[in-house]
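just coords:
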């Protein structure tokens, strides 16, 4: 695909071509060979698309396509270099790409004179309006070269400090008020009915009115785990006193 031939087809003035003729020119320019084609230097500005290809691109019938091509040849925009033969398509040479631009586009825009005698440009004639259109491929290459010439971006190391949120400081427990006396007494002792075991006593100390879990299991002929389940509030078969089992509840269950 030759982008230069397509741009040249678009640059033709609207009054010179009908919509059908411009569509056919664009379809031919899509297969045109440019001057950079080193494989076939003698076929510059030529193309040989098939009839089915042109019909699919333009949407015209056979008769309309033939009539439009004849009008382009008569206007000197396209010339038929080789006629279609068996096994080969017709070869067209595009002449509109070599045509000079109109004089009103190449010359500088008209200027006027203000009341001080200084020249000013007339409205609608900007400096860039008369400049030729730049190839978009060249603009892409120029932008890519600027990116390559730019200095590389240096990223910070992975262990560099970041803007992470810091955890909130822990509250100062020394500033809290002292708990009431009833809370301290409740924390020191475990209340089980009328029997109270002081929190100051050792953990393995069992009061006189209670027996250990092992002794209770031996007297009842049960396992220690079963005795623990019987002491649970949901069971109620045994009553726990401190770190042991109430002797009265063991004797009542055994009797």
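Looks like it arrived, so ask away. Being a predicted model, the structure only gives us computed values, none of them experimental. Numbers count the residues shown, from 1 in each chain.

going forward, measure contacts between C-alpha atoms and count neighbours the same way
Noted.

Work out for me the element residue 141 sits within.
With secondary structure defined by DSSP states H and E, residue 141 is part of helix 136-149.

wait, I meant residue 93
Here residue 93 sits within strand 91-94, counting by DSSP H and E.

Tell me which residues of that strand come out buried.
By 16 or more other Cα atoms under 10 Å, the buried positions in strand 91-94 come out as 91-94.

these two touch, right, residue 254 and residue 217?
No: Residue 254 is not in contact with residue 217 according to Cα atoms under 8 Å; the separation is 10.6 Å.

also this one, for the comparison:
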């Protein structure tokens, strides 16, 4: 499953076909998403906010993610499933990160996702050298939101160099794919062109190799003001399944994200 996941993403990138990803947390939606044509399902630590009602992702436990990975795997036996490593489960040491990543793989994850750039490169290398496929996550880092000063665009002006270094270090460490969150569209396009690992954008423009959104956001279910990079696909849909299909098609044909969804 792990090798198939990487091969699938590389094949889509080389063919110029966008990769459509959505978060999933249960068997029912996992099945619906695969029926709609999603290329991968992300069991994100976003579950802390959309399922548990927390203000951020920091309190999510490894057991929480493992539970939801098992649920998603039950509903989508053949899907590429990306399991998020929660805050505090991978920063202590590469060995601790490996032990925790193994638990998510055993629960059914195809790939595990780690936030952080240059500082996390040794850990990512340790995992990939031991058979754990890693999805890197650079740019805005929700787990680092307090250190980054809030949910703000990363990589503008002089800070673009740091984002480039983060992305390159993840590629060199062996990451098989990479989430680019809330970085300028021009920078995301540059990275997507030069990096071998397929890039999955969220708030980073249409030139990434793929896109991901939180399921609840794209169904218009999230509380508060709509984020700029989100589109409510339920607004023009007659059913949830129609909205999921519309999202996948919009990613595939390049209609989403539009210019107003980028920075």
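Cool, the structure landed. Small disclaimer: the values here were computed from a predicted structure and weren't measured.

Once they're superposed, tell me the TM-score.
Overall, the chain-to-chain superposition scores 0.22 on the TM-score scale (TM-score structural alignment, normalised by the length of structure 1); 91 aligned residues with a Cα RMSD of 5.4 Å.

between residue 254 and residue 217 of structure 1, which one's more packed in?
Neighbour comparison, residue 254 of structure 1 and residue 217: the larger count goes to residue 217, with 18 against 11 (by other Cα atoms under 10 Å).

and the gap between that one and residue 22 of structure 1?
Look at residue 217 of structure 1 and residue 22 of structure 1: by Cα to Cα, to the nearest Å, they are 107 Å apart.

what does residue 241 of structure 1 give?
Counting by Cα to Cα, the separation of residue 241 of structure 1 from residue 22 of structure 1 is 106 Å.

before we move on, what about residue 93 of structure 1?
In this structure, residue 93 of structure 1 and residue 22 of structure 1 are 16 Å apart, going by Cα to Cα.

With residue 55 of structure 1 instead?
Counting by Cα to Cα, the separation of residue 55 of structure 1 from residue 22 of structure 1 is 14 Å.

Looking at those two, which is more packed in?
When neighbours are counted by other Cα under 10 Å, residue 55 of structure 1 and residue 22 differ, and residue 22 comes out ahead with 19 against 16.

Now residue 71 of structure 2: which helix or strand?
Secondary-structure element containing residue 71 of structure 2, defined by DSSP H and E: helix 62-75.

all helices for the stretch 101-250 of structure 2, in order.
Taking DSSP state H, counting those that start in this stretch, the helices of the stretch 101-250 of structure 2 run over residues 121-128, 160-173, 185-194, 215-218, 240-252.

Minimum distance to residue 40 of structure 2: which of these has it?
The minimum distance between residue 40 of structure 2 and these falls on helix 240-252, with 10.9 Å, by Cα to Cα.

which strands and helices sit next to that closest one?
Packed against helix 240-252 of structure 2 by the contact rule (3 or more Cα pairs under 8 Å, 6 or more residues apart in numbering; DSSP states H and E) you find strand 19-23, helix 27-36.

from these, which stretch is densest packed?
Counting by mean count of other Cα atoms under 10 Å, strand 19-23 has the highest mean neighbour count of those, with a mean of 25.

circling back to that earlier point, most tightly packed of the helices of the stretch 101-250 of structure 2?
For the helices of the stretch 101-250 of structure 2, ranked by mean neighbour count under the definition mean count of other Cα under 10 Å, the leader is helix 121-128 at a mean of 22.

Pull out the buried residues from the helix or strand harbouring residue 63 of structure 1.
Using DSSP H and E, residue 63 of structure 1 sits within helix 62-74. Using 16+ other Cα under 10 Å as the test for burial, helix 62-74 of structure 1 gives 65, 68-69, 72-73.

Tell me the first helix or strand C-terminal of that helix.
Where DSSP H and E defines the elements, the next helix or strand beyond helix 62-74 of structure 1 is strand 78-82.

Which residues does the helix holding residue 63 of structure 1 contact?
20-21, 24, 55, 78-80 (Cα atoms under 8 Å, 6 or more residues apart in numbering).

got a markdown table for the buried residues of strand 91-94 of structure 1, with distance to residue 197 of structure 1 too?
Written out in a markdown table, the entries for the buried residues of strand 91-94 of structure 1 read as follows (distance: Cα to Cα, whole Å):
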| residue | distance to residue 197 of structure 1 |
| --- | --- |
| 91 | 114 |
| 92 | 113 |
| 93 | 114 |
| 94 | 112 |
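
What is the nearest of these to residue 187 of structure 1?
Where these are concerned, and distances follow Cα to Cα, residue 187 of structure 1 has its nearest neighbour in residue 94, at 103.4 Å.

That closest one and residue 53 of structure 1, how far apart?
Summarising the geometry, the distance separating residue 94 of structure 1 from residue 53 of structure 1, computed by Cα to Cα, is 17 Å.

again with residue 146 of structure 1
Noted for residue 146 of structure 1: a distance of 39 Å to residue 53 of structure 1, by Cα to Cα.

And those two? Which one has more around it.
Legend: neighbour count by other Cα under 10 Å for residue 146 of structure 1 and residue 53, higher for residue 53 (12 against 9).
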